[in-house]
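Visitor: take a look and give me a structure for this.
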Amino acid sequence: MIIRNAEKKDIERILEVFASAKAYMRKNGNTKQWADSYPDTETILEDIKEKQFYVMEEDNCIHGVFAFIIGEDPTYRIIENGEWKSDTLYGTIHRLASTGYTKNVFHEVMNFCLQKISHIRADTHEDNLIMQNLLLKEGFEECGIIYVRDHTPRKAYQYIKG
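Guide: Have a look, this model is predicted:
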């Protein structure tokens, strides 16, 4: 599998990947996360412009997407019912989605991100049991609850290599 920076020309396929992931989430009981138009084209294009949005290709087709942003995430400043294990510089995985065509997508994402920085954070909706299990399987620790832009709670996780 190849991971590369997304380009504007990829936007149609990126939206298809998100649609596929949303359908899978609904089918598996996660009816609230990404229930509106999020992630929207504007957010994705901004990530592409900032060179922090990536696509995962296999057989010349995009099957996975994610944002990886190094630096402070404003939504992570306040954490409830727990605490961060470290406040060193970190990268955050956001907007991870796949078509289900390939296996071990999150493991590949982790390998990619760990080549850039050893401290990673992520969050997910309480109904997203699949993502919660993937995070724990990859060695993340649940740290508490954060609130995203629309003020809804998310389970917050942290991984520190070493």
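
Visitor: C-alpha only now, for contacts and for neighbours.
Guide: OK.

Visitor: what about the residue nearest the centre of the chain, which SS state?
Guide: By Cα atoms, centre = their mean, the chain has its centre lying nearest to H94, at 3.0 Å. Under DSSP: H, G, I helix; E, B strand; the rest coil, the three-state class of H94 is strand.

Visitor: once you drop chain neighbours, what's closest to it?
Guide: Leaving aside its chain neighbours, H94 sits nearest to A67 (5.0 Å; criterion: Cα to Cα, 6 or more residues apart in numbering).

Visitor: part of a strand, is the one you found?
Guide: Yes - under three-state DSSP, A67 sits within a strand.

Visitor: any idea how far it is from E83?
Guide: Look at A67 and E83: by Cα to Cα, to the nearest Å, they are 24 Å apart.

Visitor: now the second one, please; I'll put the structures next to each other:
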Amino acid sequence: MEIIVRKTTHDDVLAAEAVLDDGRRALAQMDIPQWQGEYPNRIDVEDDIEHGRGYVAVDDEGAVLGTLAFTMDGEPTYDVIDGAWLTQSTSGAATYATIHRCAVSAAAARRGVMSALFDAVETMAREQGAASVRIDTHRANVRMRGLACKRGYTECGVITLPYEHEADPTRIAYEKVLS
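Guide: Prediction:
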């Protein structure tokens, strides 16, 4: 199966939302409280499209297999970390890219979709001059943590999300220095 990563379009909104719903269910099955409310949803997908940060992985027939948000705008939540980033950069003058809201459809799980998305993000980040890529995930999300480590990301510490709706707002933060 060929996996193509491209910008999310308005025609992808329902499929991308369904992928996020699959991700929510997978997290719930692992007893992870992350994403167990309304976030992320269609509004987030549409907002990502409007701001040019939404990406999908599709198969050779165009079916949406995975989704994520990629930005070079900096992440204010990453300005305070219990630990230390590998690169010295703040959200006000970010030299890093950020990955958010990543999920794979249940039908495409464990078929390399997220690795294809990460490959694309890392390539885009390099092309746009980023020194690194940062991501965070829930402590109990062993699949994402394992993928991050497998792909060369280093665990840098703990960040705390500023959202009241989060049952557990702490996240393990990772960074990969790009060469």
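
Visitor: TM-score them against each other, please.
Guide: Superposed pair, TM-score by TM-score structural alignment, normalised by the length of the first structure: 0.92. Supporting alignment: 160 aligned residues with a Cα RMSD of 1.4 Å.

Visitor: quick one, helices of the second structure?
Guide: 13-29, 42-50, 113-127, 142-150 (DSSP state H).

Visitor: just put those helices in JSON lines and tack on mean neighbour count.
Guide: JSON lines is the format used below for these (neighbours: other Cα atoms under 10 Å):
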{"stretch": "helix 13-29", "mean neighbour count": "20"}
{"stretch": "helix 42-50", "mean neighbour count": "17"}
{"stretch": "helix 113-127", "mean neighbour count": "19"}
{"stretch": "helix 142-150", "mean neighbour count": "15"}
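
Visitor: turn those into a markdown table, including distance to P169 of the second structure.
Guide: What follows is these, written out as a markdown table (distance: least, Cα to Cα, whole Å):
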| stretch | distance to P169 of the second structure |
| --- | --- |
| helix 13-29 | 15 |
| helix 42-50 | 19 |
| helix 113-127 | 23 |
| helix 142-150 | 16 |
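
Visitor: figure out which of these is closest to V158 of the second structure.
Guide: Across these, V158 of the second structure has its closest neighbour in helix 142-150 (12.9 Å, Cα to Cα).

Visitor: and that closest one, how far from the first structure on average?
Guide: For helix 142-150 of the second structure, the mean deviation from the first structure after alignment is 0.6 Å (mean Cα distance after the TM-score superposition for the first structure).

Visitor: return the distance of the spatially most distant residue from the centre of the second structure relative to K7 of the second structure.
Guide: Distance to the chain centre peaks in the second structure at E61, reaching 23.8 Å (criterion: Cα atoms, centre = their mean). Distance, E61 of the second structure to K7 of the second structure, using Cα to Cα: 16 Å.

Visitor: ok, A69 of the second structure next?
Guide: Taken as Cα to Cα, the span from A69 of the second structure to K7 of the second structure is 10 Å.
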